[in-house]
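Chemist: Quick one, fold the following:
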Amino acid sequence: MKILIDFFPILLFFGAYKAYDIYIGTGVLMAATLIQMGLIYTLDRKLTVMHKITLALILVFGTLTLVLHDERFIKWKPTVLYAAMAIGLALAVWVWKKNFLKLLLGSQMELPDPVWMRLNMVWVVYCVFMSLINAYVAAYYSTEAWVNFKLWGYAFPLVFIVAQGFYISRYLKTDEPKA
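Modeler: This is a model prediction of the structure:
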């Protein structure tokens, strides 16, 4: 169920774009994201900071796209989101001496501090990579190519998260059942 909630805005955006155009797709994305956040809030009784940032960026960049009738805004939203994430994670460690990943996920899993630091830095690099690749596709390819990249580009985060899972699994403590 959660995976469906996570992906339905992008799937609806893709469908609306293919059936109509980028502007209808953008409106559908905005509405679907509002519904998505409502569902998440209903289920979890809260929205994470990332949810709030994503919603704000979609609404701001989507509104600019629709009001100014300029598709560049919605195409640059992922670049801004990933860049903000990279900057936030990097500043947290280097300036405030806080590891946001550990703060967010530390209650769910226990890992040594050096592992948390490596994970944080890998996320910074990943976010920079995703920001740059989206910027490149948005700037140098057609809207059609960018929309296809957005849909099929979800392979990047899936591969990244699976790889992180393999890395983390080496450090997780398991409770062996006693016979």
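
Chemist: switch to C-alpha atoms for all contacts and neighbour counts from now on
Modeler: Will do.

Chemist: which is the next helix or strand following the biggest helix by length in the chain?
Modeler: Secondary structure of the chain per DSSP state H: the longest helix is helix 113-140. Next in sequence after helix 113-140, counting helices and strands by DSSP states H and E, comes helix 143-152.

Chemist: hmm, who's touching whatever helix or strand comes next after that following helix?
Modeler: Using DSSP H and E, the helix or strand that follows helix 143-152 in sequence is helix 155-169. Outside helix 155-169, the residues that touch it by C-alpha atoms under 8 Å, 6 or more residues apart in numbering are Leu111, Leu119.

Chemist: buried residues in helix 155-169?
Modeler: Neighbour-count burial for helix 155-169 flags Ile168 (criterion: 16 or more other C-alpha atoms under 10 Å).

Chemist: I have a second one here; can you model it like the first so I can compare?
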Amino acid sequence: MNQKIDTGHEGLPPVTKLLLEMGPLALFFVANSRPEYFTPLIGPLLPAQMSADHVGIFSATAVFMVATVVALCVNYVLERRVPIMPLVSGVVVVGFGAMTLWLNDDLFIKLKPTIVNSLFGGILLGGLFLFNKPLLPIIFGSVFQLDAEGWRKLTFRWGVFFLGLAALNEIIWRTQSTDFWVSFKVFGMMPITMIFALAQTPLILKHSPQEQAKS
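Modeler: The predicted structure follows:
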């Protein structure tokens, strides 16, 4: 049985989508390394009193919040919609970022990847095992075809992957320095995700109706 998920949108060009996803993360990294470039702009968002050790991560958090909201707005202007995954991630960024700055504690921004990845992993696996429904197309907003077995396998793999990312984030922030965690978040999580996504290509081709018709 072939199942096609069509969101009714062709989506943004890959380069634009990458810029909207990586732009806030790049600013997060730069603001953590060079907070003095950003504090004149985001000063009102920062805690009134904070230790020198937290200037970088707090500045990065404030910049990340603003940049994430801007990226979501740009996405909406270009597509007249905001995909579920960036929207949920953005809500968590703003919520946990606000708690980080309000409570003067960087724990909350470090927990953000754990919360988001656990949420997506739980939703995917829960939908698969509790309701026998692959929810992956809804989360990713994908427009392509797979047979029923392909959707189940791909949903299971991504669900496990998200939970693995959540566990990895917990290990990194609990055992490494804040600067190392920031670098990992920017230069580690995205490449790992891209490599995992590319590794699913054989599965997608195997269960694609177009490829099956050729064989």
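
Chemist: whereabouts in structure 2 does the longest helix of structure 1 align?
Modeler: Alignment note (TM-score structural alignment): helix 113-140 of structure 1 is matched to residues 148-175 of structure 2.

Chemist: how big's the offset between the matching stretch and structure 1?
Modeler: Stretch 148-175 of structure 2 differs from its equivalent in structure 1 by a mean of 0.6 Å after superposition (mean C-alpha distance after the TM-score superposition for structure 1).

Chemist: Count the residues that sit near Ala139 of structure 1.
Modeler: 14 (other C-alpha atoms under 10 Å).

Chemist: And for Val28 of structure 1?
Modeler: Neighbourhood size, Val28 of structure 1 [other C-alpha under 10 Å]: 22.

Chemist: quick one: contacts for it?
Modeler: By C-alpha under 8 Å, 6+ apart, the residues touching Val28 of structure 1 are Pro9, Leu12, Phe13, Ala16.

Chemist: Out of those, list just those in strands.
Modeler: Among those, DSSP state E puts none in strands.

Chemist: and which of those residues is nearest Leu55 of structure 1?
Modeler: Within these, distances to Leu55 of structure 1 taken as C-alpha to C-alpha reach their minimum at Pro9, with 11.2 Å.

Chemist: Pick out the residue closest to the middle of structure 2.
Modeler: Ser89 (5.8 Å; C-alpha atoms, centre = their mean).

Chemist: so what corresponds to that one in structure 1?
Modeler: Using TM-score structural alignment, Ser89 of structure 2 lines up with Thr54 in structure 1.

Chemist: in whichever strand or helix holds its match, what's buried?
Modeler: Secondary structure from DSSP H and E places Thr54 of structure 1 in helix 49-68. For helix 49-68 of structure 1, a neighbour-count test (16+ other C-alpha under 10 Å) marks His51, Thr54, Leu55, Leu57, Ile58, Leu59, Phe61, Gly62, Thr63, Leu64, Thr65, Leu66 as buried.

Chemist: Spit out the contact partners of the match of Ser89 of structure 2.
Modeler: By C-alpha under 8 Å, 6+ apart, the residues touching Thr54 of structure 1 are Leu81.

Chemist: hang on, the earlier thing: between the contacts of Val28 of structure 1, identify the one with the most neighbours.
Modeler: The member of these that has the most neighbours, counting by other C-alpha under 10 Å, is Phe13 with 27 neighbours.

Chemist: re the thing from before, how about TSV for the contacts of Val28 of structure 1, with distance to Met117 of structure 1 added?
Modeler: Shown next, in TSV, are the contacts of Val28 of structure 1 (distance: C-alpha to C-alpha, whole Å):
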residue	distance to Met117 of structure 1
Pro9	32
Leu12	36
Phe13	35
Ala16	41
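
Chemist: that older thread, could you point out which element follows the helix holding Thr54 of structure 1?
Modeler: helix 72-94.

Chemist: who's in contact with that next one?
Modeler: 26, 53-54, 57-58, 61-62, 64-65, 98-101, 120-121, 123-125, 127-128, 130-132, 134-135, 138, 146.

Chemist: Mean distance of that helix to its aligned residues in structure 2, please.
Modeler: Counting by mean C-alpha distance after the TM-score superposition for structure 1, helix 72-94 of structure 1 comes out at 0.7 Å.

Chemist: Flag every buried residue along the very next helix or strand once past that helix.
Modeler: Later in the chain than helix 72-94 of structure 1, the nearest helix or strand by DSSP H and E is helix 100-105. Buried residues in helix 100-105 of structure 1, counted by 16+ other C-alpha under 10 Å: Phe100, Leu101, Lys102.
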